[in-house]
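# take this sequence and fold it.
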Amino acid sequence: MWQKFYNRTEAGRLLAARLTEYANRPDVLVLGLPRGGVPVAFEVARVLDVPLDVCLVRKLGVPGHKELAMGAIATGGVRVLNENVVDWLRIPQATIEEVAAIEMRELERRNIAYRGNRPLPKVKNHTIILVDDGIATGATIRAAIPSVSFANATLKQQQPRELVVAVPVAAASTCEELQAEVDKVVCVMMPEDLYAIGIWYENFEQTTDAEVCELLTRQKLTTSNS
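Now for the predicted structure:
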């Protein structure tokens, strides 16, 4: 029987305990998926004593059921569709385009809010640990990882040495599918039936922009002083 995480901080610490082989390595970079993935990623980066940054991806939620992903977009014009959801709900292309346009504006806003004038992190020849607070359909994480299925994914052309997807919770079947797309998948809990990420946390309050910015600043200062 799986036990719920108290919050994202606890989930990050438990996840970090499974990533100790990456601790104190100059080639390692942790990338959190805003917003909920950043508190988890912060704990991972803090425990491992490695830098933290963000990988900007936005879920394309089904209108009226935003928690259900019909796809995702990422910086660089990347778009990944969950064809099963699109076909099942018969979502018209016009609706997809409308939602994508809204989410692209939010993606651009977050890029300014979180990164400002700071350059993109160096990925080439680095070991990248991509962290979120959980994986439901997998569309969001697939918009960020290199994959033979989605050749234009954000990190694909940047040639990381190793790409690790690390999350506190994901369906066992999703983890198995992702194994073929990245070098390693690390997951604390892998229930057969996920339902929704939030039910695996006692406290799953929405992370704010201010919290994301604070955590990014704190870990940057920590690693620069270590």
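
# contacts, neighbours, all on C-alpha from now
Will do.

# this structure: strands as residue ranges?
28-32, 52-54, 57-62, 65-74, 78-81, 127-131, 162-169, 184-189 (DSSP state E).

# next one: the fifth one to chain centre, how far?
What that stands for is strand 78-81. For strand 78-81, the separation from the chain centroid amounts to 15 Å (computed by C-alpha atoms, centre = their mean, to the nearest Å).

# ok, and what's touching that strand?
M70, G71, A72, I73, A139, T140, R142, A143, F150, N152, A153, T154 (C-alpha atoms under 8 Å, 6 or more residues apart in numbering).

# what's the closest non-adjacent residue to the first one?
Meaning M70. Closest residue in space to M70, ignoring its immediate chain neighbours: N82 at 5.0 Å, by C-alpha to C-alpha, 6 or more residues apart in numbering.

# ok so, going back, want to try CSV for the strands of the chain, with mean neighbour count and distance to N117 as columns?
Output for these, formatted as CSV (neighbours: other C-alpha atoms under 10 Å; distance: least, C-alpha to C-alpha, whole Å):
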stretch, mean neighbour count, distance to N117
strand 28-32, 25, 18
strand 52-54, 25, 14
strand 57-62, 24, 19
strand 65-74, 20, 19
strand 78-81, 21, 22
strand 127-131, 25, 22
strand 162-169, 24, 26
strand 184-189, 19, 32
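
# okay if I get those strands as CSV plus distance to R218?
Formatted as CSV, the strands of the chain follow (distance: least, C-alpha to C-alpha, whole Å):
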stretch, distance to R218
strand 28-32, 14
strand 52-54, 9
strand 57-62, 22
strand 65-74, 25
strand 78-81, 30
strand 127-131, 17
strand 162-169, 21
strand 184-189, 25
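
# between those, which one is closest to N203.
strand 162-169 (13.9 Å; C-alpha to C-alpha).

# one more sequence to fold, the one below, so I can look at both together:
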Amino acid sequence: MRFRDHRHAGQELALRLLEWAADGDITNAVVLALPRGGVPVAVEVARALKAPLDVVVARKIGVPGNPETGIGAIAGDDPPVYDRRALQMLGLAEDDLAADVARERAELHRREELYRRGRPALAVEGRTVILVDDGLATGVTARAALRHLRSRNPARLILAVPVCAPDAAEGLQQDADDILCLHGPPSFMAVGEWYEDFAQVSDDEVVSTLSSPGIPSGQRHG
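As a prediction, the model looks like this:
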């Protein structure tokens, strides 16, 4: 299975989640996207479920000299979540990454302010939270976001992605109540290879999507 683009992936994901909702497995839901790529996927889910949409901004902490390879991640003001095995293999200590964490934390807060435009975060306590991304590779960013959300006491925490590395999904079983992955190819190499059009999502698209009509606003923290 390959998806035409982010929207198509979101529509396919929404169909599966609608089946869960028809069985009564999803109630009082809120949809939260990991920006930027998760936003055009999540908006299709939110529209289908008639659920409010928001973002959870998480930032990857990369390997020094190879920032695209995630060794950890942060969400909110929570402490970093690290791949301990990778740290050990690379001979790194947390203190070695302090400057990277500080830089990514500043970018995280910049994006939160930009995307929400002064709106507080959606309230999730006691609700079914569906965390959506465009795919799952290492799982480290999703883990940071899931743990951040768990601290806000949702009734149920679901991770929903169109495509995933099977071992990454398995590694998150303790962090989510349910994981929905439409396609878990054993030959997984990168998320983008499972999209015909994997164009980068811009900040402007995230902002416009979050304010688009037809999405319930939902209750927000004051």
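
# so what number do they get for TM-score?
After superposition, the two chains reach a TM-score of 0.89 (TM-score structural alignment, normalised by the length of structure 2), with 214 aligned residues with a C-alpha RMSD of 2.0 Å.

# ok, now which ones touch the residue nearest the centre of structure 2?
By C-alpha atoms, centre = their mean, structure 2 has its centre lying nearest to L34, at 3.2 Å. L34 of structure 2 makes contacts with V55, V56, V57, A58, L131, V132, D133, as judged by C-alpha under 8 Å, 6+ apart.

# can you tell me which of those lies closest to S208 of structure 2?
V55 (12.7 Å).

# tell me the contacts of that closest one?
So V55 of structure 2 contacts L32, A33, L34, P35, V39 (C-alpha under 8 Å, 6+ apart).

# surely the first one meets T128?
This means L32 of structure 2. No: here L32 of structure 2 does not reach T128: they are 10.6 Å apart, not a contact under C-alpha atoms under 8 Å.

# counting neighbours, what do you get for whatever residue of structure 2 lines up with F204 of structure 1?
Taking TM-score structural alignment, F204 of structure 1 has F198 as its aligned residue in structure 2. The burial count assigned to F198 of structure 2 is 16, neighbours taken as other C-alpha atoms under 10 Å.

# K4 of structure 1 now?
15.

# ok, V161 of structure 2 to V206 of structure 2 distance?
Distance check for V161 of structure 2 against V206 of structure 2: by C-alpha to C-alpha, to the nearest Å, it reads 18 Å.

# that older thread, can I get the contacts of strand 78-81 of structure 1 in TSV with distance to A113 of structure 1?
TSV is the format used below for the contacts of strand 78-81 of structure 1 (distance: C-alpha to C-alpha, whole Å):
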residue	distance to A113 of structure 1
M70	26
G71	23
A72	20
I73	18
A139	24
T140	20
R142	23
A143	21
F150	28
N152	25
A153	23
T154	19
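
# between these, which sits nearest D193 of structure 1?
A139 (17.2 Å).

# just confirm the closest one contacts G71, I think it does.
Yes: look at A139 of structure 1 against G71 with C-alpha under 8 Å: they come within range, at 5.3 Å.

# now the common contact residues for the two.
Shared contacts of A139 of structure 1 and G71, defined by C-alpha under 8 Å, 6+ apart, comprise K59, V80, L81, N82.

# now those in a markdown table, with distance to A94 of structure 1?
Output for the shared contacts of A139 and G71 of structure 1, formatted as a markdown table (distance: C-alpha to C-alpha, whole Å):
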| residue | distance to A94 of structure 1 |
| --- | --- |
| K59 | 17 |
| V80 | 16 |
| L81 | 14 |
| N82 | 16 |
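
# nearest to T20 of structure 1 among those?
Nearest to T20 of structure 1 among the shared contacts of A139 and G71 of structure 1, with distances taken as C-alpha to C-alpha, is K59, at 29.8 Å.

# so that closest one is in contact with N82, correct?
No: K59 of structure 1 lies out of contact with N82 (C-alpha under 8 Å); the separation is 10.6 Å.

# now do the helices in structure 2.
With DSSP state H as the criterion, structure 2 has helices at 6-22, 38-49, 84-90, 98-116, 140-150, 166-171, 203-210.

# so which of these gets nearest F188 of structure 2?
That would be helix 166-171 among the helices of structure 2, by C-alpha to C-alpha, at 8.1 Å.
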